[in-house]
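Novice: Next one to model:
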Amino acid sequence: MPARDAVFPAGRHALYEAHGYSAAVRSGDLLFVSGQVGSRTDGSPEPDFARQVELAFANLEATLAAAGCGFDDIVDVTTFHTDPENQFDAVMAAKQQAFPAPPYPSWTAVGVNWLAGFDFEIKVIARIPAKA
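Specialist: Take a look at the predicted model:
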């Protein structure tokens, strides 16, 4: 079995090393991205929920870019929410920014009671575009 082909965005290696996981793993033409959260530069949660969601999407974008992908390459999304009903509007606003037009990726939203101090997390699977 080949070794994992780990992908990391610039500047966030310590976060992943401290917790023992990769930001993403490339397997063939697929990219499996670990859950991204809305952390500030010091790793702490952004207290404003809408901003936390925006930062999670920005961290996702940086991880995708490190593998040569973008939001258009995402085929599957899973999001985790600590209060889905009250967080819906902020999440939908960020979703509309990332995916403004069809075709949309498949999407599963899961309500949870703990995200290590965060209130939102997003993980995706993307297809890595072929090099021209």
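Novice: From here on, just use CA atoms for contacts and neighbour counts.
Specialist: OK.
Novice: Looks to me like residue 41 is in a helix.
Specialist: No: using DSSP: H, G, I helix; E, B strand; the rest coil, the assignment for residue 41 is coil, not a helix.
Novice: How many neighbouring residues does it have?
Specialist: For residue 41, the neighbour count with other Cα atoms under 10 Å is 10.
Novice: what's the spacing between it and residue 15?
Specialist: Applying Cα to Cα, to the nearest Å, the value for residue 41 to residue 15 is 10 Å.
Novice: now the other sequence, so there's something to compare against:
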Amino acid sequence: MATRDVVFPPGRRALYERNRYSPAIRSNGFLFVSGQVGSLDDGSPEPGLQAQVRLAFDHLQAILAEAGCTFEDVVDVTVFIVDPASKFEAIWSVVPEYWGAAPHPTLTAVGVTWLYGFDFEIKVIARLPDAAGA
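Specialist: As a prediction, this is how the structure comes out:
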């Protein structure tokens, strides 16, 4: 098996190693980013909903930047929301701060009952800039 080309964001490697997963993997011209949550430095949830969403996006941006990407390179997004009926509007009001202009990436939103104490998680697939012409 080939060695995985892992991308670690600055300052969070120990958190990922402790939890035994990779934050992102480069493969075949794409960056596959694990679900990002609004976790504080110790891994615990940011208590405020919109602050938690912003922190999840900040963590996502750090991983994208480490791989040489921006949100403009994102082609597919999956979000997981605990109790979306009551939280979707508050969460989605934060998205324009990060999302960028149209055309937007594809999106799948999934309502879930549990996210390890978090209310929101976002995972993406991005095209690596050096593969843009591929």
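Novice: Got a TM-score for the pair?
Specialist: Scored against TM-score structural alignment, normalised by the length of structure 1, the superposed chains reach a TM-score of 0.94; 131 aligned residues with a Cα RMSD of 1.2 Å.
Novice: which helix is the longest one in structure 2?
Specialist: Scanning structure 2 for the longest helix, with DSSP state H as the assignment, gives helix 49-66.
Novice: ok, and what's touching that helix?
Specialist: Residues from elsewhere that reach helix 49-66 of structure 2, judged by Cα atoms under 8 Å, 6 or more residues apart in numbering: 7-10, 23-24, 33, 36-39, 45-46, 70-71, 90-91, 94, 98, 119-122.
Novice: Give me the subset of these lying in strands.
Specialist: 7, 24, 33, 36, 120, 121, 122 (DSSP state E).
Novice: Report the contact partners of the third one.
Specialist: Put plainly, it is residue 33 of structure 2. 23, 24, 25, 60, 63, 123, 124, 125.
Novice: Pull the number of nearby residues for the third one.
Specialist: Yep, that's residue 25 of structure 2 we're talking about. Counted with other Cα under 10 Å, residue 25 of structure 2 comes out at 17.
Novice: any idea what it aligns with in structure 1?
Specialist: With the correspondence set by TM-score structural alignment, residue 25 of structure 2 lines up against residue 25 in structure 1.
Novice: Just the element for residue 68 of structure 1, please.
Specialist: In the assignment (DSSP states H and E), residue 68 of structure 1 maps to no helix and no strand.
Novice: Map it onto structure 2.
Specialist: Per TM-score structural alignment, residue 68 of structure 1 is aligned with residue 68.
Novice: how far away is its match from residue 62 of structure 2?
Specialist: For residue 68 of structure 2, the distance to residue 62 of structure 2 equals 10 Å [Cα to Cα].
Novice: When those two are compared, which one has more neighbours?
Specialist: Neighbour count, other Cα under 10 Å: between residue 68 of structure 2 and residue 62, residue 62 has more, with 17 against 12.
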